[in-house]
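Novice: Return a 3D structure for these sequence lines:
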Amino acid sequence: MSRFKKVSIISIILLFAILSGALIGSVAWIVNETPDISNYGRWKPSESTTIYSEDNKLLSRLYQENRVYAPIDRMPQNLQNAIVAIEDNRFYEHYGVDPWAIGRALWVDIKGGGIIQGGSTLTQQLAKNALLTHERTLYRKIQEAYLAIQFERMYTKEEILEFYLNEIYLGHSVYGVQTAAEFYFDKDVENLTLPEAALLAGLPKAPNKYSPYKNKQKAKVRRNLVLEQMKKYGYITESQAEKAKNQPIKTENGLERKEDKAPYFVRHIRKKLIDMYGAQAVYNSGLKVYTTLDYEMQTKAEETVKEAFKDYIPSVNKKEGKGRLQPQIALTTINPQNGHIKTMIGGRGEEEDRYNRVTQAYRQPGSAFKPFVYTAAVEQGYSPASVIDDTPEAYQVGSSSEDKWIPQNYNDEYLGPTTLRIGLAKSINVMAVKLLDKVGIDNTIEVAKKMGIKNIVETGAKNDKNLALALGGLTKGVTPLEMASSYGVLANEGVRVEPISLLKVVDNRGNVIYENDSNKKIVLDKDVTYIVNDMLESVLARGPIVWGTGWRANLGRPAAGKTGTTSNYTDAWFVGYTPDLVTSIWIGEDAPSKMKYKIKNEEKLLSANENEAKPNTNTISSAETARLWSEYMRKIIKNKPVTEFSTTDNIVSKKICIESSKLPSKDCPENTIREEIFIKGTEPTEECELHQPTTEVKVDTSTGKLATDYCPPEKVRTYTYQQETHIKVDENGVPIKKVDEETKVPLRDDEGNYIYERMPEEKCEAHRPDSLQDKIKNQTDKIKEKFEEFFDISN
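Specialist: Next up is the predicted model:
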């Protein structure tokens, strides 16, 4: 052998050794970089967190990969066979890598001039999907093959198939066959039929292409191919295959099922979960979350709100505010006995709207705050029959004597001495301010706080310690959830229950890791709440004795509540309740402005009395919220038993004079006598002294003096005066005060006592007998003629 040949052979051997070493080294390095799967079976892939309503309806899934893990024993055999038949028919024969499949795929690729078919086994697909990237490189293929062999070495075929069926992507952000069964067929995986199993088995090749939501025809062709493969490999008979092929594709839910039910509530829950466990756990660890929401009630709430904005509440598009559509709305219902939040609508539902007005919007409550004032009064011994004088009053609000505040009633109308029941039912501003002044601002704030109002400002240059508190003029405001919870104290006989939305959290192993109990505390006496409930029922009354501002909310069964419209119509409220449910509704623009809108059609909307047509604009007020409240509540209480507000043995009833709050006297007019309720010890024991024997007197209105027989009849009016005091009284026998003509504030003397209108003491002398008057008229006419003649001559 020549020297050249020897050198060549040695060079070739060295080159082969170097290349082999490099190849072995490269493979060893790749293998070393490959993930360890020795513990793969001990943990599950990323699972979505599922959120359920109280009645076990799925509300939403939170996930990075939308997956619910299912064990192999829950998967029907037809599904397992379908996957094997279409994806890897030699699955039970190979050891992770199938040379026959690789050779077949290589031949197809060579003929096609590119990568057309892959030779990956089902085990290799598992390795790729679970642990590797999807890039087509030699490096990744070596890792994939190595991992497949390791899977086959460490796990059984049944375990590998379970891993694969839970790992695969099946379109529309759905991972795993359990989630896919729910998404496409609204059922658990164990209940899949043969055609349904075949359809799911056909998806992994091209999930979006073969999705029945994208193209039913292509989905059917792919499904039938799977059935053919199952028949070919002996998993089903020819008759079974033909029968399944003839089945139409029925999807029980559309793509809209991806959307959250009760989206504002779901985001409320999501925030709580992330605060408790962190985002990584919430989106990956497969928690099961059980909430307080009532799915049926939520659906009815959403339907009612949608109908209202279509029917009688106008909408506009604005750039200002958290949401584009205005006005916005917040609605929430709670169970006052356990604090469970049953419904939550935090806005108009725009996709980009993430501002939950139920929990985040602090708005002025207006007259919806008045029940706190009245509750404080009842705690101090006031009754529904207690009388407040509904006449204007000036209050000092600054250091200067001219710094006065004079609260006004709606339409600038005043009722005089009026009971608390009527004052609350009619939402009379002046009475509420006067009552607050008597009860005390600090006492009222304390009642509001213990009932659940949390953001009253008590310190600083601008605070809530002023009489405007009675009218809901708060520095920060309240949320609709606060209002619902606070009114819930009244519905729940004085027991305060913190509102809750989260009931239980279960991990993916079935362990309960969080359970929520209602936090209860007695804050009001039962007698007090019964009295206030009874007064607030009058708000919903519609005559003949009382016609409340919330009459549109009348349900025809025991219910109570309060309207609230802020100044300039920037906020409209109705917070109402039955003994079982409390619902708070707020309507307003995010950037507060008057809710006055032009009506699009030419029809005139009728006002409350249905006789007077409104102008061609629509101003939103508590009338609309009360109507909406009634429409919604009627739906959710339908077919539910009627329940009464619980009374106690400490409640008594008495006939009283509503003008004086005392027992009727013989002089009290019949229309001032009412049956009223009291807490024992607060009922009146003395007779009315306000009403006294009266007499009717005719007065000449042109002179203000007692009329005579000679006064013209058109100038004469008959007025009623007390016989003893000569004080003028109204039709109910109530003394009439003199008032300032400009402010309508009653006048007082130097000692602070009211000045009353009294009967005139002198008779009219301006009008005399006709004969004398005729003489006077004749003389006057003659003088007039002489003057006219004189002026004519002068000219």
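
Novice: From here on, just use CA atoms for contacts and neighbour counts.
Specialist: Fine.

Novice: Pull up the gap between the residue nearest to Pro45 when sequence neighbours are not counted and Cys688, please.
Specialist: Nearest residue to Pro45, sequence neighbours excluded (Cα to Cα, 6 or more residues apart in numbering): Glu167, at 7.0 Å. With distances taken as Cα to Cα, to the nearest Å, Glu167 is found 84 Å from Cys688.

Novice: Between these two, tell me which one has more neighbours.
Specialist: Set Glu167 next to Cys688 and count neighbours by other Cα atoms under 10 Å: Glu167 wins out with 25 against 21.

Novice: Could you also give me the structure for this next sequence, so I can compare it with the first?
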Amino acid sequence: MSQNDSKNTRVRRNQNKYKKSKVGKIIKRTILGILALISLGVIAGSGVFAYYASSAPKITYNSLSSDNSTKIYDNSNHIISRLGAQNRDYVKSDQIPNKLKNAVVSIEDRRFYKHHGVDPIRILGATLSNLNASSGLQGGSTLTQQLVKLSVFSTAASDRTIKRKSQEAWLALQIERKYSKQKILEFYINKVYMGNNVYGMQTASEYYYGKTLNKLTLAQTAVLAGMPQSPKFNNPYIYPKLAKDRRNQVLQAMAESNTITEAQSQKAQKENIKNGLISSNHTQNDLTDVKEKYVDSYLNQVIQELKARGYNPQAGLTVHTNLDLSAQKKLYNLANNDPQVGFPNDTMQVGATLINPKTGAVNAMIGSRKTDITFGLNRAVQTDRSSGSTAKPLMDYGPALEYLNYPTYQTVHDTPYTYPGTNTQLKDFDYRYQGAITMHKALVESRNIPAIRTLQNVGIDNGTRFLASLGMKFKDPLNLQNGIGLYISPQQEAAAYGAFANNGVYHKPYLINKVVTSDNVSHNISSNGVQAMSPSTAFMMNSMLKGVMNLPYGSGTAAKVPGLIEAGKTGTTQYPEGTYQGYLPSYAVMDSWFAGYTTNYSLAIWTGYDHQFQTGNYMTAQQTEIAQKIYKYEMEYISRNKTNEDWVQPNDVSSVKSNGSTEYYKNGYQSIQTDSTSPSSSRSTTSTNNK
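Specialist: Predicted coordinates for the structure are as follows:
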């Protein structure tokens, strides 16, 4: 090697040493920087945690145990119900079978006996699980944290904040310091929600299997242990397949935790999911301390609304509702005990909702009659029955006023009509045609053909858009026939008609106006108004719907309250023509509705039979007036001390005399328009006749 080569080699070595030294310094600085950032993050995080923890609510034995209750008040601040521990069977730790404890721990928190309330390893596992959804790992909250959530906080998405998580972790640490693992398990097993308004696993054992926890099989124990994850979808009555899958997950988790053998797990997994279940029709334990049945439907919906908003109804809440107890009791008595109404038997049913149109507050609700089942089917919120002609203001004439600027005296045609593209001919209740008449007259008499011709002019898209502005959205696309029948609930209908009463402003209905959680935090609830239609549209609709009750040829005269300024609409649905000939008379009616309102209240009522195709389960023409009579006597009662105000004519609406009556038009649209749909006279079959 030459002298120059040796020199060059030394230079390269020195350069490499320099580069390595420089890279090493950069790496060292980077690591130190990262460690510094982590340290700062830990310090900052600790500071935030300490700050939030310092304001955490107190957690007491009463809030952890099932002895606390949720109190529900009416709109006059009178307590109407307590949902709480007095209605459940509390079971002490030494009475809880080890197999249930093992099942709960295995599926909910396998490291329960190793952590001190918060489990960093579990949190890391949950994070990895989110990256690999098929791994089946558990969530990040320990059983103790879940107990805190059930006892103090709501499960609402709005409460999933850093503050709440910090306080939840802090309280979990405090609980672990104060109580033994067995006591914490006892609290949890007695507090969890188990579906069907049942709380606590001992009560659930009696409810689902008719026996105490220590008499359950391993498979039945696993069913209960798995239910709190999703009480609705893990319900073995309603979703047996999902309940079986969850049960088997519990059994497999127990085998993996070595609390049972793999053979025991496989044997229990083969057991029929419905093995040992008692009849699903048994009477449920009354979960309230109120014995008056007239509040059941309302309370049922309050509970559903609490859950929908993320609150645990058992978490020691104070719930203020919009319930007018006097109006509720009157509505209940009309449906159950008042001979003036004239129900023909105890089988015929009812669903009704009373709303304040100015706010959306639900003041009263009845979901059934002549039943002993607590919190049973609430027909006031069911959407499986056609609303008949009460759909006409909502889908046909309301959009025509709003989008086409029809005057109330718009000419419409009551002439033979066949649905486009079919052989189905539409008929009216009297099987007659009146030719060219006004929209006002067609609505008052509830004639079908002019309504459907109007909807054709409006267009399905506009009709659907108008309904959506009134809080009604549908899974399947609507069609022309929906113009004389929508599948909506009495609650939806009362709120929609309330927009007519409230100058076109729609409020989503709500039952709860304030919730105070056990940590004394108040959450106020209201419904923001939406301008669903112009005030002129609402006023002109009111002027027409007054005639339904006031004019001698109106379809709703039986609902009229003497002297009261009100408006409303009837609705009936007939059985499909020709389908049930032989055992149904020609006058048989399947459903009867009435929706009416004043400036103060909106009330919608459905009447009919649950099993409308069973022999004898139909209504006569006279019985269709039962819904109107309920409206009349209820509205008369609740309007006694209220102002009797008329709707004020907007500045952009003018009036004109026509055939002795006052008609209205929006300024600039006085000339009488004609409906553009040409009459159809095809020979064909006929469709349902609604009134």
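
Novice: And the TM-score between these chains?
Specialist: Put the two chains on top of each other and the TM-score (TM-score structural alignment, normalised by the length of the second structure) is 0.55; 410 aligned residues with a Cα RMSD of 3.3 Å.

Novice: follow-up on the earlier one: correct me if wrong: the residue nearest to Pro45 of the first structure contacts Lys128.
Specialist: No - in this structure, Glu167 of the first structure is not within contact of Lys128 by Cα atoms under 8 Å, at 10.3 Å.

Novice: if we can go back for a sec, got the contact list for the residue nearest to Pro45 of the first structure?
Specialist: Pro45, Leu126, Asn129, Ala130, Tyr175, Gly176 (Cα atoms under 8 Å, 6 or more residues apart in numbering).

Novice: Can you say which two of the residues you listed are spatially most distant?
Specialist: Within the contacts of Glu167 of the first structure, two members stand farthest from each other by Cα to Cα: Leu126 and Tyr175, at 12.9 Å.

Novice: Mind telling me what Asn337 of the second structure corresponds to in the first structure?
Specialist: By TM-score structural alignment, Asn337 of the second structure lines up with Glu307 in the first structure.

Novice: ugh, typo on my part, it should be Leu603 of the second structure
Specialist: Aligning on TM-score structural alignment places Leu603 of the second structure opposite Thr583 in the first structure.

Novice: isn't that match right next to Val575, touching?
Specialist: Yes - with contact defined as Cα under 8 Å, Thr583 of the first structure and Val575 form a contacting pair (5.9 Å).

Novice: got any residues that touch both of these two?
Specialist: Taking Cα under 8 Å, 6+ apart as the contact rule, Thr583 of the first structure and Val575 both touch Ala484.

Novice: which SSE is Ala330 of the first structure in?
Specialist: strand 328-334 (DSSP states H and E).

Novice: compared with the second structure, how much does that strand deviate?
Specialist: Aligned to the second structure and superposed, strand 328-334 of the first structure gives a mean residue distance of 0.7 Å (mean Cα distance after the TM-score superposition for the first structure).

Novice: so where in the second structure does that strand end up aligned?
Specialist: Going by TM-score structural alignment: strand 328-334 of the first structure matches residues 349-355.

Novice: Need the residues that contact the matching stretch.
Specialist: With Cα under 8 Å, 6+ apart, stretch 349-355 of the second structure has contacts from 335, 361-369, 378-381, 490-491, 494-495, 498, 509, 601-610.

Novice: 7 Å instead, please
Specialist: Residues from elsewhere that reach stretch 349-355 of the second structure, judged by Cα atoms under 7 Å, 6 or more residues apart in numbering: 361-369, 379-380, 490-491, 494-495, 601-609.
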